[in-house]
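Colleague: build me a structure from this.
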Amino acid sequence: MDNQEVITDMPENYEELKSSANRNANWRERLDAVEELGNWKNQKSIDILKHRLNTDAVYQVREAAYHKLLAFGEDVQMPVRQKGELMKDATKVLLRIKKSLPRDHTYEEFKEKLKKMRIDLYDTYEGDKGADFDAWLEQTWSSLLKR
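Modeller: Below you'll find the model as predicted:
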């Protein structure tokens, strides 16, 4: 826990933080918003942190929300890391993208097209997998049905 003083009124940039906390295609922005909102103990901040704790696909964001809520004295449970697909139909989307590319496409071409077409999916898995993201994505790409 950090020893930062908790402030009970509202931050001037509350609306901006609220938007950032709900930005689907940027887990780092959501994490930053959770960290900032965790310095302001009020019902609106608590509600947003609880929402991130219970619904965010990226474990790091859920874990940060948990720690901030715990510091506020809220009765919360440590989040469990999700297994399997983090987003509905992720494997189908990845397969569709692979099939849309030429037969002899490279992993890098696949990765770039995924980033362009589904930044939300790319960002969620990048946030969840961390340093293992590239290895995971390349392994997933190579295991998708051959065209």
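Colleague: going forward, measure contacts and count neighbours with C-alpha atoms only.
Modeller: Noted.
Colleague: so Arg62 versus Trp141, what's the distance?
Modeller: Distance, Arg62 to Trp141, by C-alpha to C-alpha, to the nearest Å: 27 Å.
Colleague: over to Leu114?
Modeller: With distances taken as C-alpha to C-alpha, Leu114 is found 11 Å from Trp141.
Colleague: now swap in Ile97 and tell me
Modeller: Counting by C-alpha to C-alpha, the gap from Ile97 to Trp141 is 10 Å.
Colleague: skip the chain neighbours and tell me the closest residue to the spatially most central residue of the chain.
Modeller: Nearest to the geometric centre of the chain sits Val58, at 3.4 Å (C-alpha atoms, centre = their mean). In space, Val58 comes closest to Asp128 once its chain neighbours are excluded; the distance is 4.9 Å by C-alpha to C-alpha, 6 or more residues apart in numbering.
Colleague: and for Glu126?
Modeller: Using C-alpha to C-alpha, 6+ apart, the closest residue to Glu126 is Phe133 (5.4 Å).
Colleague: hmm, Tyr125 and that neighbour touching each other?
Modeller: Yes - at 7.0 Å, Phe133 counts as touching Tyr125 under the criterion of C-alpha atoms under 8 Å.
Colleague: okay, the two: which has more neighbours?
Modeller: Using other C-alpha atoms under 10 Å, the more surrounded residue of Phe133 and Tyr125 is Tyr125, with 23 against 15.
Colleague: ok, the more buried one - contacts?
Modeller: 58, 86, 133 (C-alpha atoms under 8 Å, 6 or more residues apart in numbering).
Colleague: tell me what whatever helix or strand the last one lives in is packed against?
Modeller: Spelled out, that is Phe133. Applying DSSP states H and E as the criterion places Phe133 in helix 133-143. For helix 133-143, the helices and strands in contact under the criterion 3 or more C-alpha pairs under 8 Å, 6 or more residues apart in numbering; DSSP states H and E are helix 107-117, helix 119-129.
Colleague: how about this one, so we can line them up?
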Amino acid sequence: MTEVPSNIEDLKRKSNNKTNWRDRLDSVNELKGYDCRQSRAIIKVLALHDPVYKVMEAAFSAAQAFGLTKKGKPLYLRKKKTGNLDEGIDKILVRIRDSFKGQFSVQDFKEKFKVMYPKTYDTYEGEMGDTFEKWIENSLLSLPRRA
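Modeller: Next up is the predicted model:
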């Protein structure tokens, strides 16, 4: 369809929500049905810059279907990042661990992580998928000891 979706403002808001990759993926899946200027712009930004590869991949395939280009050249899907997705993740994890007074569970840690660093949490949770909790457990074991 070449018309503008009636809920375009809601879709813009969802696509800009950096704390929920599922919202961004939903907005891409809905926007790819509309071939208008606004949906093309949103899809292009997500295809080039989204931190979660699943969202970037979906936006990239929608961008290819629309024939979008960047400065006259076709868009390319970058490689999936390996290793640490955030340069300072070890410091972030240490700060979260040190914010607890005594013992804590992995679930408590996840909740605190989500509250203190929502963008980083969303990126790792989206990239890791089912292995996210196991990654947290392994990361906690490998962090430097408290002073």
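Colleague: superposing both, give me the TM-score.
Modeller: Here the TM-score for the pair of chains, by TM-score structural alignment, normalised by the length of the first structure, is 0.87; 141 aligned residues with a C-alpha RMSD of 1.6 Å.
Colleague: one step back: need the contact partners of the helix holding Phe133 of the first structure.
Modeller: With C-alpha under 8 Å, 6+ apart, helix 133-143 of the first structure has contacts from 94, 98, 107, 110-111, 125-126, 129.
Colleague: would you point out the most distant pair within the residues you listed?
Modeller: Lys98 and Lys129 (20.4 Å; C-alpha to C-alpha).
Colleague: pick out whichever of those two has more residues nearby.
Modeller: Remark: of Lys98 of the first structure and Lys129, Lys98 carries more neighbours, 25 against 17, as counted by other C-alpha under 10 Å.
Colleague: tell me the contacts of the more buried one?
Modeller: Residues near Lys98 of the first structure by C-alpha under 8 Å, 6+ apart: 110, 141, 144.
Colleague: so how far is Gly127 of the first structure from the last one?
Modeller: Meaning Leu144 of the first structure. The value you get for Leu144 of the first structure to Gly127 of the first structure, if C-alpha to C-alpha is used, is 22 Å.
Colleague: more neighbours: which of these two?
Modeller: Neighbour count, other C-alpha under 10 Å: between Leu144 of the first structure and Gly127, Gly127 has more, with 21 against 15.
Colleague: so that one touches Leu31, yeah?
Modeller: No - using C-alpha under 8 Å, Gly127 of the first structure is not in contact with Leu31, being 9.9 Å away.
Colleague: what is in contact with the two at once?
Modeller: Gln60.
Colleague: what do Leu114 and Trp141 of the first structure both touch?
Modeller: Leu94.
Colleague: does Lys103 of the first structure really touch Arg147, like I thought?
Modeller: For residue 103 of the first structure the amino acid is Arg, not Lys. Yes - between Arg103 of the first structure and Arg147 a contact is recorded at 6.6 Å, counting by C-alpha under 8 Å.
Colleague: in the second structure, which spans are helices?
Modeller: With DSSP state H, the ranges of helices along the second structure come out as 8-15, 21-31, 37-49, 53-66, 89-98, 106-116, 118-128, 132-142.
Colleague: quick one: closest of those to Lys81 of the second structure.
Modeller: helix 53-66 (8.3 Å).
Colleague: picking that back up, can you lay out the helices and strands packed on helix 133-143 of the first structure as CSV showing distance to Met10 of the first structure?
Modeller: Shown next, in CSV, are those (distance: least, C-alpha to C-alpha, whole Å):
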stretch, distance to Met10 of the first structure
helix 107-117, 35
helix 119-129, 28
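Colleague: looking at these, which is nearest to Ser45 of the first structure?
Modeller: Nearest of these (C-alpha to C-alpha): helix 119-129, 22.5 Å.
Colleague: identify the residues contacting Asp122 of the second structure.
Modeller: 18-21, 114.
Colleague: rerun that using 7 Å as the cut-off
Modeller: Contacts of Asp122 of the second structure were listed using C-alpha atoms under 7 Å, 6 or more residues apart in numbering, and they are 19-21.
Colleague: again, but for Glu74 of the first structure
Modeller: Glu74 of the first structure sits next to no residue when contact means C-alpha under 7 Å, 6+ apart.
Colleague: surely Ala33 of the first structure touches Leu17?
Modeller: Yes - the criterion here is C-alpha atoms under 7 Å, and Ala33 of the first structure meets it with Leu17 at 5.3 Å.
Colleague: okay, and the common contacts of these two?
Modeller: Contacts common to Ala33 of the first structure and Leu17, judged by C-alpha under 7 Å, 6+ apart, are absent.
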